[in-house]
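S.K.: sequence and predicted structure are below.
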Amino acid sequence: MVSRISHWIGGATLAGTSGRVAPVFNPATGLQSAEVDLASAAEVADAVASAKEAAREWRSASLSRRTGVLFAFRELLHANADELAKIITAEHGKVLSDAHGEIARALENVEYACGVPELMKGGYSEQAGTGVDVYSIRQPLGVVAGITPFNFPAMVPLWMAANAIACGNAFVLKPSEKDPSAAMWLAQTWQRAGLPDGVFSVVHGDKEAVDAILTHPDIAAVSFVGSTPIARYIYETGTAHGKRVQALGGAKNHMVVLPDADIDLAADAAVSAAYGAAGERCMSISVAVAVGDAGDRLVDAIAARLPKLRIGDGADPDTDMGPLITREHRDRVASYITAGAESGATVVVDGREADVPADGFFLGTTLLDHVTREMTVYTDEIFGPVLSVVRGATYDDALELINSNQFANGTAIFTRDGGAARRFQFDVEVGMVGINVPIPVPVAYYSFGGWKGSLFGDTHMYGPEGVNFYTRGKVVTSRWPDPATSTVDLGFPRTR
């Protein structure tokens, strides 16, 4: 039976009134499991009005009260991780272990936000002038919004909402309409944790809802994660309407393998980083740059591992890789394999020919060798289980390849040479760097974000930069009457 997924406004589920809905599928079966309401601009306005009212109370809540809610939310998220993981797998398709990994990273961000009494501290200068004290404080913005992608339906919203709420803001979430149930689960859990109604809202929708968020005068800031073209649109439209915007775009993450690298370690890393979650991760490795004589050894080692991966329903604990999110996306990814082969790449392992379940949106793992920078499999963000191997004669060739790419989200180098690793971290023009670590996602007390076409705006996500993004600084300069000249009886001698 197809269920209905509605909005969460003012602490309650509200059915949509726009008359528009979108289907939600189980990618492992290909069957529709639900339909989700798509919000009109008026429905977004209702959510913002509720959030604006709630923000007035929440910004006045003590830091200890906010911390109590965050700790309670953290405990509920931890205790009910199995339930949330099943929801994620049912609508996204990723295997349960990946879903649990997503929740674990979300928990890190909630735990960081639990330290809000420390994070919100300002500074104080006594006697900056004669009888004058100066101090700084950070205050919430009011109503802020997040527009999040399908690939991490729990983690990315909590990259944003945990800090935003901890800092005293009300948060309006517009999740992907492809897997919306996780957002509703988060909303209900925030309520169970004691968060006042209206502080966390969920409006489902498509471009109409996005545009309503970007243009609404009462939304002070917008956070976004998604593709580069949409990130640019979000940034330009939001800032044109006077908002703070952090917009994280696409990626084409390279993994450099030097000749001295541990090839088994590098091959294991490449397989997990390229094919985990069916490659639908902004930090997936999509290009392996094999330097010198590492090429044949690396390709052979990766190819030997791929037949061992079991592809199927992510709810099966024995599955290593699940389906892609939609039939259309699967077909798009498959078309890149065809294009790569036609343009001269060597198809070492062909995912189009894999033995995968007939139902659902499945595609096997693909390994392409001798890929060049002119091929679309190299230039475009594919977002699927396709790994391209580019050969480079030297370290400098690999570095130049990465630094000339339009994307600069994450990168990695595999080597035993500490000098080469240190040089790489210094020279590479990418926002997040791994040394013998294929997916260098920062821990919660740092911040996440790329460079160049992978980030619009100047603020990275979560961590210290997240706190700064969801607050604004205020400096107070104060002068009080000198006690020696005051006419008020202070109860002690007026001496200097």
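M.R.: That came in fine, so what should we check first?

S.K.: C-alpha from now on. contacts and neighbour counts both.
M.R.: OK.

S.K.: got the residue ranges for the strands in the stretch 101-250 of the chain?
M.R.: 124-129, 132-140, 143-147, 170-174, 200-202, 219-225, 244-248 (DSSP state E, counting those that start in this stretch).

S.K.: second structure follows, compare the two:
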Amino acid sequence: MQEIHHLIDGRPVAGASGRTSAVYNPATGQQTGEVPLASADEVDAAVASARAAFEDWGATSIARRTALMFAFRNLVVDNADEIATRLTAEHGKVHSDARGEVARAVENIEFACGLAEHLKGSHNEAASTGVDVYSVRRPLGVVAGITPFNFPAMVPLWMVPNAVVCGNTFVLKPSERDPSAPLFIAELFGEAGFPPGVLNVVHGDKVAVDRLLAHPDVKAAGFVGSTPIARYVYATGTAHGKRVQALGGAKNHMVVLPDADIELAADSAVSAAYGSAGERCMAISVVAAVGDVADPLVEAIKVRMEKLVIGDGTDPASDMGPLITAEHRDRVAGYVGGAADQGATVVVDGRRARFDGGGFFLGVSLLDHVTPAMDAYRDEIFGPVLCVVRCDTYGEAVGLIADNPWGNGAAIFTRDGGAARQFQEDADAGMVGINVPIPVPVGYHSFGGWKDSLFGDTTMYGPEGIRFYTRPKVITSRWPDPATSAVDLGFPTNE
């Protein structure tokens, strides 16, 4: 049984609260570890370490910060397989998905390595006679990150590199369900040469979250998770005077027009809906099939679903692994039965799949003739269930996206350039794909949705991440006329 520890001031620290949470291998259902749940005092110790480290780190040169970030990037790349192995062991995603998660995380580290460019200020000489004005960006101090179970390596690296390279110090509270990968990444951070206290890790539940959000020395907090918790984190953190960026849930739509390439659309729908067992905030949850494309599209998706191999993520033959817990698996399965009761057609019923062993497996499901009134459409299922809503027109499909409370991502599949360009304008979502089902931005853009998918005024990572983790300072300076200067500058005089 693995005993997981906090990481405070560069050292492993055993939990002292007396409260713990079990960590499981979702593919076997067996407990593999125990993670401590921090008390408020333990959170305070991590924040105190970060605050002490900030005194020197905030004044460290750009050259030094950049060099350390490059070293960290290289360590993550060198240890990518180990990180992926830990992800599969505790989250359950197949190894190829886990390696993909690490690759996307590295993009964000590489963006942070460009600090010298990102932190350039601006300068106006002679804004008035003898007056210069220039602006710079300064770090905030201690900042915190509260990250989810579904991407335990990537999401912390949406936050930590930008925050730290800007001169802040960081306290990370990863998900207690799969804590080993983020903890290992934090250990690599120390191995890269970052001073103790620049990155601290405390495991925990609501007690730890509430203390981070209330602590007077924490100046900002980032969060990714469900919309109800995102709303709570945003309200609580801002009530305590902090800046907060809180990313919530999603119900991502993929509009398929009658002229679309059916093979491409079906391949994309299957990979986007069932990859990582649907436990992705950018997963496609709804296919809005327009006109007579519905029947051939549903059939093409069904054929592909029947070929999916569901099994242990360590098996190279597996296309999809288990869900994170037995409770979540049962909740997701309940939506399939509920949709049938409410009038949907269950084309493929994942509840009928049978698996050996005690893992948290569930087969993939496809629901047709879903309507916006059904629970399977209204709720964020966060599992391997794809809903098909049949629409008569493009306008009806776009209206579904506009009427949905979430606005994370939306995609369209079409061969018509005019329709694609119109969709870019019409889609009421923060990230839009054109013949791309999961339009997650590359590391040098920023990630974030609209409506109930984002609380706060900045999106995450990329240029917006730099803005979130710094505050502007504008300096206005006046100097005397050189002719009247007390120092002889060699200017000619009238004498």
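M.R.: Great, that's in hand. On a predicted model such as this, the values are computed, not experimentally measured, just so you know.

S.K.: thinking again about what came up before, got a markdown table for the strands of the stretch 101-250 of the first structure, with distance to H78 of the first structure and mean neighbour count too?
M.R.: As requested, those are exported to a markdown table (distance: least, CA to CA, whole Å; neighbours: other CA atoms under 10 Å):
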| stretch | distance to H78 of the first structure | mean neighbour count |
| --- | --- | --- |
| strand 124-129 | 38 | 12 |
| strand 132-140 | 27 | 17 |
| strand 143-147 | 23 | 28 |
| strand 170-174 | 21 | 29 |
| strand 200-202 | 19 | 29 |
| strand 219-225 | 24 | 26 |
| strand 244-248 | 27 | 27 |
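
S.K.: looking at these, spot the one closest to S478 of the first structure.
M.R.: strand 132-140 (5.3 Å; CA to CA).

S.K.: for the closest one, what is the distance to the chain centroid?
M.R.: From the chain centre to the centre of strand 132-140 of the first structure is a distance of 31 Å (CA atoms, centre = their mean, to the nearest Å).

S.K.: what of stretch 82-96 of the first structure?
M.R.: Chain-centre distance of stretch 82-96 of the first structure: 17 Å, with CA atoms, centre = their mean.

S.K.: and for stretch 401-412 of the second structure?
M.R.: Here the centre of stretch 401-412 of the second structure is set off from its chain's centre by 18 Å, with CA atoms, centre = their mean.

S.K.: hang on, the earlier thing: okay if I get the strands of the stretch 101-250 of the first structure as TSV plus distance to G101 of the first structure?
M.R.: Compiled in TSV, the strands of the stretch 101-250 of the first structure are given as follows (distance: least, CA to CA, whole Å):
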stretch	distance to G101 of the first structure
strand 124-129	41
strand 132-140	30
strand 143-147	21
strand 170-174	22
strand 200-202	23
strand 219-225	19
strand 244-248	21
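
S.K.: which one of the ones you listed lies nearest to G115 of the first structure?
M.R.: The nearest among these, by CA to CA, is strand 132-140 at 14.8 Å.

S.K.: S181 of the first structure reaches I87, doesn't it?
M.R.: Yes - counting by CA atoms under 8 Å, S181 of the first structure sits close enough to I87 to count as a contact (6.8 Å).

S.K.: quick one: contacts of stretch 294-309 of the second structure?
M.R.: If you take CA atoms under 8 Å, 6 or more residues apart in numbering as the criterion, stretch 294-309 of the second structure is touched by 262-263, 265-267, 269-270, 289, 317-320, 347-348, 364, 366, 368, 388, 390.

S.K.: which stretches of the stretch 101-250 of the second structure form helices?
M.R.: Assigned by DSSP state H, counting those that start in this stretch, the helices in the stretch 101-250 of the second structure fall at 115-118, 156-165, 180-191, 206-214, 227-239.

S.K.: re the thing from before, show me the contacts of stretch 294-309 of the second structure that map onto strands.
M.R.: Judged by DSSP state E, the contacts of stretch 294-309 of the second structure include A289, V347, V348, L366, D368, V388, R390 as members of strands.

S.K.: buried only: go through the contacts of stretch 294-309 of the second structure for me.
M.R.: For the contacts of stretch 294-309 of the second structure, a neighbour count by 16 or more other CA atoms under 10 Å gives the buried set as 262, 265-266, 269-270, 289, 318-320, 348, 364, 366, 368, 388, 390.

S.K.: farthest-apart pair in those residues, please.
M.R.: Farthest apart among those by CA to CA are S318 and R390. That separation is 31.2 Å.

S.K.: tell me the spacing between the nearest residue to P439 of the second structure once chain neighbours are set aside and V102 of the second structure.
M.R.: Spatial nearest neighbour of P439 of the second structure, chain neighbours left out: G433 (5.0 Å); criterion: CA to CA, 6 or more residues apart in numbering. From G433 of the second structure over to V102 of the second structure the distance is 22 Å, taken as CA to CA, to the nearest Å.

S.K.: also A89 of the second structure?
M.R.: For A89 of the second structure relative to V102 of the second structure (CA to CA), the value is 15 Å.

S.K.: try V202 of the second structure
M.R.: Applying CA to CA to V202 of the second structure and V102 of the second structure gives a distance of 22 Å.

S.K.: I62 of the second structure too?
M.R.: Per CA to CA, I62 of the second structure is found 26 Å from V102 of the second structure.

S.K.: V474 of the second structure now?
M.R.: In this view, V474 of the second structure and V102 of the second structure are 38 Å apart by CA to CA.

S.K.: who's more crowded, these two?
M.R.: Higher neighbour count among V474 of the second structure and V102: V102, with 24 against 13, using other CA atoms under 10 Å.

S.K.: ok, which stretches of the stretch 301-450 of the second structure are strands?
M.R.: 345-348, 365-368, 385-391, 406-407, 409-413, 431-434, 450-451.

S.K.: could I get the contacting residues of G226 of the first structure?
M.R.: Per CA under 8 Å, 6+ apart, neighbours of G226 of the first structure: T148, P149, A247, L248, G249, G250.

S.K.: what does H445 of the second structure give?
M.R.: Contacts for H445 of the second structure (CA under 8 Å, 6+ apart) come out as Y461, G462, P463.
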